[in-house]
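S.K.: whatever this is, show me its structure:
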Amino acid sequence: MFSDADTAALYDTLNPWDPDRRSDDGFYFPLVMGAESVLDVGCGTGAMLRLARERGHGGRLAGLDPDRAALDRARRGADVEWVAGTAADAERGAGFDLATMTGHAFQNLLTDDEIRASLAAIRGALRPGGRFAFDTRHPRARAWERWTSANPDDRVDVVDETGRALRYWHDVDSVVGDLVTIRGTVADPDGTVLRVLSEVLRFLAPEAVNAFLAEAGFGIEAQFGGWDLAPVTEASPEIITIARRR
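M.R.: Alright, predicted model coming up:
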């Protein structure tokens, strides 16, 4: 059996947090280190906050995620607050300087009501003037068209922390409106399937993202179309936003 704990460990193997080598991590890490208090919404296994603490962050650090197996792994960093819950469960009145939502976690908010409830809670968890930094894939780049086992760039062979060789790839099951349903398959190197992980992602255009932010009481401080900090265009792969609570 490939357990939930194994899945959480595989996530760290596939997505090592490294702000010195990865441009997306390098974008967020200075924001985190420069804020007195940080709420990481959808923190997963907690790698960003644990590294921030290891590198000297002395303020309040809190991670929020509904995946209990991921949080069990995050709790190896005992000097960070780890809370089980969704974005809508963010602590109102907490007065955080910064909230983050990395790794395209914003795309797991699938309905308008989920987005509204999540943004309202995140805004409530920030101090007046506090910032919310997050990213979502630009739908016009159609990233899902490259998520297939036939694409060698999407098929990954790794060795996990126990020394087990694994292969991982994606397939797309459906594209309905702005919702894309995908499967991530974990297998032995010979292709024997160990586990299939299903996920639905919502792809919102920049105009829709910005409208939700304005409705929730955020102003846009900066917005980029890629990790090189280029402006958002029709060809941009990303919508990377720093919003400020009004």
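S.K.: from here on, contacts and neighbour counts on C-alpha atoms
M.R.: OK.
S.K.: list the contacts for the residue sitting nearest the centre point of the chain?
M.R.: Centroid-nearest residue in the chain: G103, 2.8 Å away (criterion: C-alpha atoms, centre = their mean). Counting by C-alpha atoms under 8 Å, 6 or more residues apart in numbering, G103 makes contact with D135.
S.K.: now the second one, please; I'll put the structures next to each other:
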Amino acid sequence: MNTARTLSDAEAAALYDLLNPWDPARHPGDAFHHALVMAADSVLDVGCGTGGMLHRAREAGHRGRLVGLDPDRAALDRARRRTDVEWVAGAACDAAWEREFDLATMVSHAFQCLVGDDEVRASLTAVRAALRDGGRFAFETRHPQVRAWEAWNASNAAEVVDACGRTLRIRHHVESVVGDVVTFTETTCDPVGTVLRSDRTRLRFLDVPTLDAFLTEAGFAVEARYGDWHHGPVTGTSREIVTIARRG
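M.R.: Now for the predicted structure:
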């Protein structure tokens, strides 16, 4: 929910790219997913956002079918700068394909935006239906044991210079932690502290047993599970739960 909108949706999408550039050469998580995408003939990126992953795949020579799905129209407008990728407006549960893809992805912790049980179930069902028999679904969630939200506070604010040359400051404030759902606000300010935009977000932090119960119910089998981007196991200190699940 947006409570301040001086910064437009289009400007917010551009700002996202500045703060989160997709770069497999610099970021191990990006490299992990990039390798999977490049090895698959057809890919559905659920929650594709501004399309960075699929843009890079095309630039790297991917010749197969690439489809990005996202409910954020401003992000999709930015993604559509490339016309050699299919861009579709909609949430994960809106995916209406039947056995068309070898790989589905949800990167950048997008899976955590699925908050309610019914939303998780409907989304997994739709993603599974979109995969061919034996197709794979790759995604990651932040491991709840690390309590990443405790670092989401004003002392860890980030600064970025936008396309207009403005220095903007982005800070976070956690409003509540109820069960495995964290509600927080991201606020963007100008150099003198004027609030330009404030967005409220809810993320779900599933543990491994709960996550796997949802996957099994939806008809997936866990093929691989990692606790980091270098294929290490999930341990008591892992920050990530990286999952590759196969359609059964």
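S.K.: gap between the counterpart of the residue nearest to the centre of structure 1 in structure 2 and W97 of structure 2?
M.R.: With TM-score structural alignment defining the correspondence, G103 of structure 1 maps onto S108 in structure 2. Distance from S108 of structure 2 to W97 of structure 2, counting by C-alpha to C-alpha, to the nearest Å: 23 Å.
S.K.: and what of H172 of structure 2?
M.R.: Distance from H172 of structure 2 to W97 of structure 2, counting by C-alpha to C-alpha: 36 Å.
S.K.: assign the residue lying farthest from the centre of structure 1 to helix, strand or coil.
M.R.: What lies farthest from the middle of structure 1 is D190; by C-alpha atoms, centre = their mean that is 30.3 Å. With DSSP: H, G, I helix; E, B strand; the rest coil as the basis, D190 of structure 1 sits in coil.
S.K.: what of L71 of structure 1?
M.R.: helix.
S.K.: which non-adjacent residue is nearest the corresponding residue of structure 2 for it?
M.R.: Alignment note (TM-score structural alignment): L71 of structure 1 maps to L76 of structure 2. Leaving aside its sequence neighbours, L76 of structure 2 sits nearest to T50 (C-alpha to C-alpha, 6 or more residues apart in numbering; 5.7 Å).
S.K.: residue range for the longest helix seen in structure 2 in structure 1?
M.R.: Assignment by DSSP state H gives helix 117-130 as the longest helix of structure 2. Aligned by TM-score structural alignment, helix 117-130 of structure 2 falls on residues 112-125 of structure 1.
S.K.: one more: stretch 198-206 of structure 2?
M.R.: With TM-score structural alignment as the criterion, stretch 198-206 of structure 2 aligns to 196-204.
S.K.: where along structure 2 do the strands fall?
M.R.: For structure 2, applying DSSP state E gives strands covering 2-5, 42-46, 65-70, 86-89, 101-106, 131-142, 158-161, 167-178, 181-189, 195-204, 220-226, 240-247.
S.K.: so what's the gap between the second one and the chain middle?
M.R.: In this view, strand 42-46 of structure 2 has its centroid 13 Å away from the chain centroid, taken as C-alpha atoms, centre = their mean, to the nearest Å.
S.K.: now do the first one
M.R.: In terms of C-alpha atoms, centre = their mean, the centre of strand 2-5 of structure 2 is found 22 Å from the chain centre.
S.K.: also the third one?
M.R.: When distances are taken as C-alpha atoms, centre = their mean, strand 65-70 of structure 2 is centred 13 Å away from the chain's centroid.
S.K.: contacts for it next, please.
M.R.: 41-49, 51, 54, 76, 85-92, 95.
S.K.: likewise for the last one?
M.R.: In this structure, residues lying in contact with strand 240-247 of structure 2 by C-alpha under 8 Å, 6+ apart are 128, 131-143, 208, 215, 219-229, 234.
S.K.: so that strand corresponds to what in structure 1?
M.R.: Going by TM-score structural alignment, strand 240-247 of structure 2 lines up with residues 238-245 of structure 1.
S.K.: mean distance of that stretch to its aligned residues in structure 2, please.
M.R.: Taken over the aligned residues, the distance from stretch 238-245 of structure 1 to structure 2 averages 0.5 Å (mean C-alpha distance after the TM-score superposition for structure 1).
S.K.: in that stretch, what's buried?
M.R.: When neighbours are counted by 16 or more other C-alpha atoms under 10 Å, the buried residues of stretch 238-245 of structure 1 are found to be E238, I239, I240, T241, I242, A243, R244, R245.
S.K.: CSV please, covering the residues you listed and showing distance to W147 of structure 1.
M.R.: As requested, these are arranged in CSV below (distance: C-alpha to C-alpha, whole Å):
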residue, distance to W147 of structure 1
E238, 16
I239, 19
I240, 21
T241, 24
I242, 28
A243, 30
R244, 33
R245, 35
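S.K.: just give me the closest of those residues to D160 of structure 1.
M.R.: Comparing these against D160 of structure 1 with C-alpha to C-alpha places E238 closest, at 28.9 Å.
S.K.: ok, now which ones touch the residue nearest to R68 of structure 1 when sequence neighbours are not counted?
M.R.: Spatial nearest neighbour of R68 of structure 1, excluding adjacent residues (C-alpha to C-alpha, 6+ apart): A84 at 6.7 Å. Neighbouring residues of A84 of structure 1 by C-alpha under 8 Å, 6+ apart: L64, D65, P66, D67, R68, L71.
S.K.: could those be laid out in CSV, adding neighbour count and distance to W147 of structure 1?
M.R.: Shown next, in CSV, are these (neighbours: other C-alpha atoms under 10 Å; distance: C-alpha to C-alpha, whole Å):
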residue, neighbour count, distance to W147 of structure 1
L64, 24, 28
D65, 23, 25
P66, 17, 25
D67, 17, 23
R68, 17, 27
L71, 22, 27
